[in-house]
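Colleague: My questions concern the predicted model and sequence given below.
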Amino acid sequence: MHFALALLVAIIVWRKGVWREWSKYHTTMMFFAVGNVTYNFLTANYFLWKMKPDFFPNHSITEMIYSFITFPSTALLFLSAYPESDTFKAVIHHVKWILIYVLIEWFFTTNDRMIYQHGWNLWWSAAFDVTMFPILRLHHKRPILTYGISVVLCVFWIWMFDVPVNVPIEQRHG
């Protein structure tokens, strides 16, 4: 299912022709990728959510596909179709993408392709998505401001779910 999603998103990017605009949105696409890689690094022994591999051999490869294909491609799709001058349409655009992400995640959890741990659930994911899409838009317009806001949000999530980021490396791999 994870491979199918990555393939589907790549096909949509190609069919819509938005791949031609990749350089305009490249920094935000990479911001999204780095965010997912950072999550995987910080929570390596304390995942709040985890993709269960299907086509790919393990969790790490599955997450690399998300980090470097699925998430950058969805950022490209989200930003390239963003309604610049109409606030109502922009809100609808955000809601549409939040619903897409929540529905895909719901499908994955009900089909045992994604698991939650340590108190995380679909509602927390929806709350995360509600912040994530505006952050992606803000990053495209004001990246420096977004880095500061992202650090604050990251600290909040780490605190909220008591993620043990200060565990010595020797204990993490032992």
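Modeller: Received it, and whenever you're ready, just let me know what you need.
Colleague: Could you use CA atoms for every contact and neighbour count after this?
Modeller: Fine.
Colleague: and residue 84, how many residues sit next to it?
Modeller: When neighbours are counted by other CA atoms under 10 Å, residue 84 registers 9.
Colleague: How is the residue nearest to it when sequence neighbours are not counted assigned, secondary-structure-wise?
Modeller: Once flanking residues are discounted, residue 84 sits nearest to residue 90: 7.3 Å by CA to CA, 6 or more residues apart in numbering. When classified by DSSP: H, G, I helix; E, B strand; the rest coil, residue 90 comes out as helix.
Colleague: Okay, one more to line up with it:
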Amino acid sequence: MINSLYGLSWLAILFIWGDWKNWKRYYPTILFFILGDFLYLYLLSDEYPMWRYAPPAADKDLGLTNTHISLSIIAIKYPATVLVYLSHFPQGKLLSKVLYYFGWLILYLVNEMIDLHFGLIDYFNGWSLWWSAVFNAVMFFILKVHFEKPIYAWLLSAIFIIFLWNRFDVPLRVFR
């Protein structure tokens, strides 16, 4: 139920503020965003998770799992995020760019705090709300970079993944 509300909220955000009429312009960055989560799901989600979504009882009764919730986020929240975040990114002064960027960080952080409060997400292997905030800060920066200069985003992502991999001592067994 709660996941349906999240999905509907992000769809509303998409249709109210998103540049969905020009979705093709943002499509490569949407795919880039989605690929990152697919890599996490494939490599870490089962073997060495940092976080997992915990469906509430009503959703569990319907058979929903972490994977179902992750796929709904990938299908709805990520495209909506890209189509709104990038289409409204300020062009002018640095201060407005920084405030806009931090607004998105706060939005994602509040979303995760709500999830934590209601037991909809669990952390593992040293991950925390603090690490989610750091991750989101890097993620939103890299999404903007990808939109403008994709090759730099790939390089920055590789560096950040290597950093996280070492910081969280991810075992090689995740490569299955």
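Modeller: That came through, no problem. All figures in this text were calculated on a predicted structure; none of them were measured in a lab.
Colleague: Show me the strands in structure 2, by range?
Modeller: For structure 2, the strands defined by DSSP state E cover 51-53, 121-123.
Colleague: So for residue 154 of structure 2, which of these sits nearest?
Modeller: Nearest to residue 154 of structure 2 among the strands of structure 2 is strand 51-53 (23.2 Å), distances taken as CA to CA.
Colleague: Now do the buried residues in that closest one.
Modeller: 51, 52, 53 (16 or more other CA atoms under 10 Å).
Colleague: What is the aligned counterpart of the last one in structure 1?
Modeller: When the structures are aligned by TM-score structural alignment, the residue of structure 1 matched to residue 53 of structure 2 is residue 51.
Colleague: what's the neighbour count on residue 35 of structure 1?
Modeller: Counted by other CA under 10 Å, the residues lying close to residue 35 of structure 1 total 16.
Colleague: aligned partner of it in structure 2?
Modeller: So, by TM-score structural alignment, residue 35 of structure 1 is matched to residue 36.
Colleague: What of residue 157 of structure 1?
Modeller: In structure 2, residue 157 of structure 1 lands on residue 164 (TM-score structural alignment).
Colleague: give me the stretch of structure 2 that stretch 68-83 of structure 1 matches.
Modeller: Going by TM-score structural alignment, stretch 68-83 of structure 1 sits over residues 75-90 in structure 2.
Colleague: Same question for stretch 125-142 of structure 1.
Modeller: On the basis of TM-score structural alignment, stretch 125-142 of structure 1 is assigned to residues 132-149 in structure 2.
Colleague: Run through who's touching the matching stretch.
Modeller: In this structure, residues lying in contact with stretch 132-149 of structure 2 by CA atoms under 8 Å, 6 or more residues apart in numbering are 26, 28-29, 33, 82, 86, 101, 104-105, 108-109, 152-154, 156-157.
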